[in-house]
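[1] Need coordinates for the following:
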Amino acid sequence: MKLVGYFNDFLNDEVNLNQTRIDDLEKGIDAIEDYIDGSEWSDIVIGWLPQGSWAHKTIIRPVDRGEFDADLLVYVDPMEGWEAKDYVNDLYAQFRESGTYRDMVKRWSHCVTVTYANDKKIDVTPCVVGRTASGVLEVCNRDTNTFERSEPEKYTEWLIDRNKWSGSNAFRKVTRLVKYLRDIKTRFTCSSVLLTTMLGDRVTSQDKGQDSVADVPTALRTIFGRWDDWLQLNEVKPAVRNPHLWSEDFAAGLDQDQWTNMRDKIHRYRQWIDEAYVEPNKNESISKWRRVFGDKFAKDVDIEAATSVSKSAATIIAETAGAVADAGADLIALLKRYGSRVISADFPHFPYMRQPKWRRSPGQGLPVTVRAALYQSQGYNKIKDVQPLELLPGGCAIELRAVTATGLPFSTDFEVQWRITNTDEEARRHNQLRGDFEESSTHGQRWESLEYRGVHIAEAFVIRRHDRTLVGVSKPFYVAIE
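    Take a look at the predicted model:
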């Protein structure tokens, strides 16, 4: 599902740089501009220009709530006798003359960075205007002592056009989401300018007014899919050119191994995005979007989903039996009275259930069955074998076993992991909704204590060890605890 509203909330609450920090950033930049304009550089400063993600409106808040970066260009006249390194060195010296900035600055190859502790960094980059010809812009590389052509304004205009061709500022929002994905996964290396350019190259004027980029989740799927298609066609790292300065290759800093890794990871994430988008069940779709963006996506729906099972069951009874469920009756009470029909088709789908992290085997996979037995306590005094939805007493233990179609254990060539998901009010009160993957207690077997009143779910996932491929998944086994 698209879940447009959840995407809007996610962007506002987790991804976008909040307005307070933007206001504070602008105050810091104004102070820097005022200081340099009043320094010994007053005669050579022509003007100032924001650049990078701040100028492109693709800046995001740090995923660790730490410092964020902003880039600022200072346009200057050429100084007779100055080499490239002199512009960066002298700008650094100007900041060092200030009681405010003296201990906040550090110089790099192209810029001077002003660091505000645990808040932000502002990179101030000198850009020389007209040194070789009228209107030619050059930044200064202190390390190599060379001047390098630059076209920051034209590049920003190029990105603005891409955003205009998508609906609802979708291109900017998609770029922020992909940066967030990069930062939370930390599974591939890619600079922001390279990432933004590769995404921008996937949008054209023909997209204007098209449904494929009309809203954020749809534009994300479209642009991400085109990006993956292009990456798969380029096994060997290509140049990724600045569209307005062909000599500048944004991919130059990426080696072939990093390119291959990024290509593989984007291909996997593209599959996850497609699965989340086409999933018709809302809760399952949320779970699949969380596999992409983490647990903070639609973060407020878990408790409602977990505790609404009794309400859903009462609705089923009203629709199928023409009866009104007792006020306050929970799912176990309704199960006792009306049987298994109180379990809806949506029951085994909860947003807090983790999605499988393993590559799936093509085809139908191996058949997997879960069998269960009730014990007085773990490993002692077997009471009986248990069927799904059979009412069980609290305080006992249940043994879960994953077996083949013939009832035999899986060989040691396979590993069995379990997804145990709790529901309803008592598990929620104890903060035990779970839904993550857990290892077997012994090979293919898992012990669980029967603690919380409600209907809970056990599923077995069979993974082939040698290539970590998911080859089989059981049907949900419902454990009903009185």
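[2] only C-alpha atoms for contact and neighbour calcs from this point on.
    Will do.
[3] List the residues that contact the residue nearest the centre of the chain.
    The residue lying closest to the centre of the chain (C-alpha atoms, centre = their mean) is F293, at 2.6 Å. Counting by C-alpha atoms under 8 Å, 6 or more residues apart in numbering, F293 makes contact with Y180, L181, I184.
[4] Spatially nearest residue to the second one, not counting backbone neighbours?
    Yep, that's L181 we're talking about. Residue nearest to L181 in three dimensions, not counting chain neighbours: F293, with 6.0 Å by C-alpha to C-alpha, 6 or more residues apart in numbering.
[5] try I273
    Excluding the flanking residues, the one nearest I273 by C-alpha to C-alpha, 6+ apart is R221, at 6.4 Å.
[6] Distance check, that neighbour against A170.
    The gap separating R221 from A170 is 11 Å, by C-alpha to C-alpha, to the nearest Å.
[7] now what about the lengthiest helix in the chain, what contacts it?
    In the chain, assigned by DSSP state H, the helix with the most residues is helix 256-278. Outside of helix 256-278, the residues within contact range by C-alpha under 8 Å, 6+ apart are 1-2, 187-190, 217, 221, 224-225, 228, 231-232, 235-237, 284-289, 291-292.
[8] Past that helix, which element shows up next along the chain?
    Following helix 256-278 in sequence order, the next helix or strand is helix 282-293 (DSSP states H and E).
[9] following that next one, which helix or strand comes up?
    Sequence-wise, the next helix or strand downstream of helix 282-293 (DSSP H and E) is helix 302-307.
[10] Give me the buried positions along that following helix.
    D302, I303, A305, A306, T307 (16 or more other C-alpha atoms under 10 Å).
[11] this one as well, want them side by side:
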Amino acid sequence: MTARVRDFNEFLRDHVNLNQSRVESLQKRVSSLDDFISERSSLTDMVNGDIIPQGSFAHRTIIKPYSGNDFDADVLLPLEEQPDWTPKKYILELNRALGASSNYAGKTVLGKRCVTIDYANDFHIDVVPFVTRSDGLTYITHRIDNEFVRQDPVAFTDWIRESARTTNGHLIRVVRLVKYLRDRSSIEVPSVVIAALLTERVRIFSVHGEYSNVASTLTALLEDLNDYIGPLQSPPFINDRIGGNIADRVTQTGFKNLQSQVSTWARKARQALDAKSEESVEEWQKLFGTAFGNARVSNAIDESVVAAANTPHIETYEYTMAPGEQTLEGSHGIETRIDPNYHMRLVGRFSPRSTPKGRPRPMDSNGGFVPIGRELVFTVEECNVPGDYDIYWKVRNAGPEAARLQNFRGEIRKAGATITENSMFYGPHWVEAWAVKRGVAVATARQDVTIMQN
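    Just a heads-up that it's a prediction; the model follows:
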């Protein structure tokens, strides 16, 4: 097996992943939108918490738009139910509230389920009213049909994030790669369907090494998907995690095209993965094109990152050890021998804004995106390590702002099952926890956090 780890990382960075400047612009726009609606709009009194990223935005599977197109991001606006409002009025009132602001006037378009804000042909944000009704369940609204539609996108996001952990995070990269292939094919299948079909193929108890890198994960999931949909005559039922069918968004023609392409992709991926090292780049190029294996730059440091850090050769340290970062063995003499039979679940929550409405939300339910200035609480909520054990924690910052402030952190400390932090500055961050028994780390868990710019 030839994993081509570096080539995949460079291909994703240069050709697939949304570039960092656009990511930061999107996050800043969402943060500003959240502030306006929650604090200065005609809907302020009925807002029930922060805006919730959903779809590709929450799943972190947005990719570079193909052929100059813009990209879109979906967000949910939590609203309290208004007993005298019809379902369509939520969308109409949202559009009216946005139109009353000089920042959004003339930029909005009414949709069936959302109000779209268009940002100058770069990207657009679909804002979806998200109503918790008297039955305690969550709904979106349909303007044309004037009805409430039962949905729980938060549960769907939780499912994808949990499955991503099973694949060591590679599921997210695989979804991006398959969307890249889709955009260069004749397939017309929504991103959410692709994400769901691939996530359904993740095995909790995988074959040894199956999800050890991007190449093997991609091959395994494509082959499993081909085995699943190949014999079918029509799109299968795809559970939206509350009993609805996502596959109703796929036409029969779209499904047949998907079947054909997945069969081809799976075959090419297997040939590339099994190829000899000297032949593997050429084999992967048969799947992804000649851009694969031809990195445009020699390192992963974006010029914008260097400029922001105001240091000639500073690294963001998102994927490498930061200055002063500690390791369990080096700083505490603790050996790491993770036992696959042990499981830890780390849950991060962030506080609502200063207004009394809203509630602390689990970070995974909104893709780990957190506004600046919130209290963050991380708790080990599940751990099946038997007997007594200690919990050790590491908090790490990364990105240009951490570099500018020279605040990467990375110290390891012994604490209880809960620690408290604050979202002080924007960028990628993460928290790791280890269960240490008799001087050996036998289980671990991680919570990623992206703090959005104001």
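[12] returning to that earlier point: the residue nearest to the centre of structure 1 corresponds to which position in structure 2?
    With TM-score structural alignment as the criterion, F293 of structure 1 lines up with F288 in structure 2.
[13] how close does its match sit to R241 of structure 2?
    32 Å.
[14] Next: F378 of structure 2.
    The value you get for F378 of structure 2 to R241 of structure 2, if C-alpha to C-alpha is used, is 25 Å.
[15] I91 of structure 2 too?
    From I91 of structure 2 to R241 of structure 2 the distance is 25 Å (C-alpha to C-alpha).
[16] which of those two has more neighbours?
    Just comparing I91 of structure 2 and R241: by other C-alpha atoms under 10 Å the higher neighbour count belongs to I91, 24 against 17.
[17] For the counterpart of that one in structure 1, what is the enclosing helix or strand?
    In structure 1, the residue paired with I91 of structure 2 is V88, using TM-score structural alignment. Using DSSP H and E, the element containing V88 of structure 1 is helix 84-96.
[18] Buried residues, stretch 207-214 of structure 1. List them.
    Neighbour-count burial for stretch 207-214 of structure 1 flags D207, K208, S212, V213, A214 (criterion: 16+ other C-alpha under 10 Å).
[19] what's the answer for stretch 227-247 of structure 2, then?
    Within stretch 227-247 of structure 2, the residues that count as buried by 16+ other C-alpha under 10 Å are I229, G230, P235, P236, I238, D240, R241, I246, A247.
[20] Which residues are in contact with the fourth one?
    The one in question is P236 of structure 2. Neighbours of P236 of structure 2 in contact, by C-alpha under 8 Å, 6+ apart: I229, A247.
[21] how about it, what's its partner in structure 1?
    Under the alignment (TM-score structural alignment), P236 of structure 2 maps onto P238 of structure 1.
[22] helix, strand or coil for the residue in structure 2 sticking out farthest from the centre?
    Largest separation from the mean C-alpha position in structure 2: D84, at 36.1 Å (C-alpha atoms, centre = their mean). The local conformation at D84 of structure 2, judged by DSSP: H, G, I helix; E, B strand; the rest coil, is coil.
[23] okay, now G5 of structure 1: neighbour count?
    11.
[24] swap in D145 of structure 2?
    12.
[25] try the one 10 residues further on
    The criterion is other C-alpha under 10 Å. On that basis, A155 of structure 2 has 16 neighbouring residues.
[26] Would you check how far apart it and I125 of structure 2 are?
    21 Å.
[27] Same check on Q82 of structure 2?
    24 Å.
[28] Looking at those two, which is more packed in?
    Using other C-alpha under 10 Å as the criterion, Q82 of structure 2 and I125 rank with I125 on top: 22 against 14.
[29] What does the more buried one correspond to in structure 1?
    In structure 1, I125 of structure 2 lands on I122 (TM-score structural alignment).
[30] mind listing what's buried in stretch 22-38 of structure 2?
    Neighbour-count burial for stretch 22-38 of structure 2 [16+ other C-alpha under 10 Å]: 26-38.
[31] List just the nearest of the residues you listed to R413 of structure 2.
    Q27 (31.2 Å; C-alpha to C-alpha).
[32] mind checking the SS state of the closest one?
    Under three-state DSSP, the three-state class of Q27 of structure 2 is helix.
[33] Quick check, L73 of structure 1 in contact with T125.
    Yes: with contact defined as C-alpha atoms under 8 Å, L73 of structure 1 reaches T125; the gap is 4.8 Å.
[34] who has more neighbours, these two?
    Using other C-alpha under 10 Å, the more surrounded residue of L73 of structure 1 and T125 is T125, with 26 against 20.
[35] Where does that one sit, in terms of helix or strand?
    strand 120-129.
[36] likewise R161 of structure 2?
    helix 153-166.
[37] again, but for N9 of structure 2
    For N9 of structure 2, the host element (DSSP H and E) is helix 5-11.
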